[in-house]
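please work out how this folds:
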Amino acid sequence: MKGKVKLLTFDATNTLLKLCVSPWKFYANVAEKYGYQIHEDEIKKQFLYTYKNLTKKHPNFGKESILWENWWREIVQGTFEGKIKDNEHIKCIGNKLIQDYKSPKCWFPADGAVDLLEHVKSKCIDIGIVSNFDPRLHEILQSLNLSSYFKFILTSYEIGYSKPDKKIFDSAIEHSKLNLCTDACLHIGDDYEKDYLGATKAGWQAFLVTNNTSGLDVINPLHCFKNLQELKMAIEFQDNFS
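A predicted model of the protein is given here:
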């Protein structure tokens, strides 16, 4: 590492937070409550197709074009297209999914997340969140009793920039209210392009937490960890965190 860390930010999904079940399984469970038996493999195919297309059409959850709630309603509409023809049921399912995905019904802290946050906090290092997410992230973190660890929580929707854009990392430094050089900032995430490359191109230090290391030979092995427990063990022995 290049220097002593004074600001540490985390990605949310698949880094600090994990989904209880896959979206297609959860969507299938909600649809079943309305009387529709749809195999999750069918839902997965249409969910991923709709998500990809809508992300291109309305980037960043529709920040510049539609409300984020309507963005997700279009995801639900596309996911169940041809399978649920009752528009009122589609509307009800969409509203329920939007609400459920704010809660512990859908999310839990990744293994080792709390221990790692406690360790970093004990070093008097400011902690933030930098995530490509809609505004529900605040409620999710609060419902999981994680909010108190963070000096700030930045979502791409609220800031107006998505990782890997340098501007979202610059905004994190502004929100820290610290007079920091970029090399005193460390970002931790699971996505090579959005988290690791995004942070390093912004001048930050970066760690990657992922089980899938295929094609990541270009990363310094000291910057790549399988899980948060492994990461915590590593930083306990680094002077940059003492």
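
make it CA atoms for all contacts and neighbour counts henceforth
Will do.

got the contact list for Phe47?
Trp24, Ile75, Val76, Gly78, Thr79 (C-alpha atoms under 8 Å, 6 or more residues apart in numbering).

how about the secondary structure of the third one?
Yep, that's Val76 we're talking about. helix (DSSP: H, G, I helix; E, B strand; the rest coil).

that one: what's it in contact with?
With C-alpha under 8 Å, 6+ apart, Val76 has these contacts: Phe47, Ile90, Ile93, Gly94.

can you redo those residues as JSON lines with secondary structure?
Below are those laid out as JSON lines (three-state DSSP):
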{"residue": "Phe47", "secondary structure": "helix"}
{"residue": "Ile90", "secondary structure": "helix"}
{"residue": "Ile93", "secondary structure": "helix"}
{"residue": "Gly94", "secondary structure": "helix"}
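
of the residues you listed, closest to Pro221?
Using C-alpha to C-alpha, Phe47 comes nearest to Pro221 of these, at 34.3 Å.

ok, Lys56 - how many residues close by?
Lys56: 12 surrounding residues under other C-alpha atoms under 10 Å.

actually Thr15, sorry about that
Thr15, neighbours per other C-alpha under 10 Å, totals 21.

so is the closest residue to Phe152 other than its chain neighbours in a helix, a strand, or just coil?
Once flanking residues are discounted, Phe152 sits nearest to Gly128: 5.0 Å by C-alpha to C-alpha, 6 or more residues apart in numbering. Three-state call for Gly128 (three-state DSSP): strand.

another one to check against the first:
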Amino acid sequence: MNIGATSCSVARNLARFKLITFDVTDTLLKFSRPPEVQYALAARQHGCTEINEQALARSFRSHFKRMARSYPNFGKRSKDWVWWWRTLVINIFRDSHDHIDEIMIHEVAEQLIENYKTRDCWTEVHLASEVMKIARIHCKQIGIISNFDPRLNTILEVMSLPKVDFVLTSYDADSQKPDRKIFDIALKQCTTQVYPHEALHIGNSPKQDYIGAKHAGWSSVLVNVTKETEREFSFNPEINPKHIFKTFDDFTQALKSEQIIWE
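Here you go, the predicted structure:
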């Protein structure tokens, strides 16, 4: 493929945008190990040898949903994010392993809160950095919009992702995707005027990322699509199938070789 023509194609596809933002979890970064494996590893490091990872997984799913419902946005308006994660971990272990010493559970919780700031718990999604660099070359501003707690800046730094102009977490914004408010706040982070139709959001969640951005007047694409994600958008008329890409490689190829219609 002609490199000059490729560059022109990308420029045309991104010409309308002054801002491109990215989701983080399962978009730019993913867990290096499933949570139940990470939790079990931390527990074993504290001397807990009889750990059932399947029980941890079941407990994680139920308690995470319960905490998110009872204390939205990592406890932003009721407690704080450290309390939220500590309580979640403690409840998971109490529910799944009642033989573990209470003091030890608290120690494991504190360790996990710190561990998830490090490279040990994260890995970069294939081609994530390349797509961010493409966005930087062809657009004026790049940002992060993520339903996350304040550890995100530290995580992005230790993972050595390309620099962005701003990082907006749901905790700091006091608003979670798909709420329009967080997308409106993102526009205010820009150093020059950016209107909603001049912004593109890239993420992996049909509801939080794609539909959230579209309802805010933005353009959006879905990347790194899983079978579970496919079930979410398969019957949703709000999602344009031409804006869905299974991998970043598929997305970059489309940018370089196709005309993407954003409406």
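
how close are the two chains, by TM-score?
A TM-score of 0.93 describes the superposed chains when it is computed by TM-score structural alignment, normalised by the length of structure 1; 239 aligned residues with a C-alpha RMSD of 1.7 Å.

need the max-distance pair from the contacts of Phe47 of structure 1.
Of all pairs in the contacts of Phe47 of structure 1, the most separated under C-alpha to C-alpha is Trp24 and Gly78 at 12.6 Å.

can you map out the strands along the stretch 101-250 of structure 2?
Here the stretch 101-250 of structure 2 has its strands, by DSSP state E, counting those that start in this stretch, at 122-124, 141-146, 166-169, 199-203, 219-222.

superposed on structure 1, what's the mean shift for the fourth one?
Right, the one you point to is strand 199-203 of structure 2. Once superposed with structure 1, the aligned residues differ from strand 199-203 of structure 2 by a mean of 0.5 Å; criterion: mean C-alpha distance after the TM-score superposition for structure 1.

next one: that strand to chain centre, how far?
12 Å (C-alpha atoms, centre = their mean, to the nearest Å).

try the third one
The gap between where strand 166-169 of structure 2 is centred and where its chain is centred comes out at 11 Å by C-alpha atoms, centre = their mean.

by how much does it deviate from structure 1 on average?
Mean deviation for strand 166-169 of structure 2: 0.3 Å (mean C-alpha distance after the TM-score superposition for structure 1).

try the first one
Compared with structure 1 after the fit, strand 122-124 of structure 2 shows a mean deviation of 1.0 Å (mean C-alpha distance after the TM-score superposition for structure 1).

residue range for that strand in structure 1?
The aligned range for strand 122-124 of structure 2 in structure 1 is 107-109, by TM-score structural alignment.

the fourth one now?
Per TM-score structural alignment, the counterpart of strand 199-203 of structure 2 in structure 1 is residues 185-189.

which residues touch that stretch?
So stretch 185-189 of structure 1 is contacted by 5-12, 14-15, 195-196, 199, 204-209 (C-alpha under 8 Å, 6+ apart).

what do you get if the cut-off is 6 Å, keeping everything else the same?
By C-alpha atoms under 6 Å, 6 or more residues apart in numbering, the surrounding residues in contact with stretch 185-189 of structure 1 are 5, 7-11, 15, 195, 204-209.

could you do stretch 153-172 of structure 1 as well?
Asn60, Lys63, Gly128, Ile129, Val130, Ser131, Asn132, Phe133, Asp134, Lys194, Gly198, Ala202.
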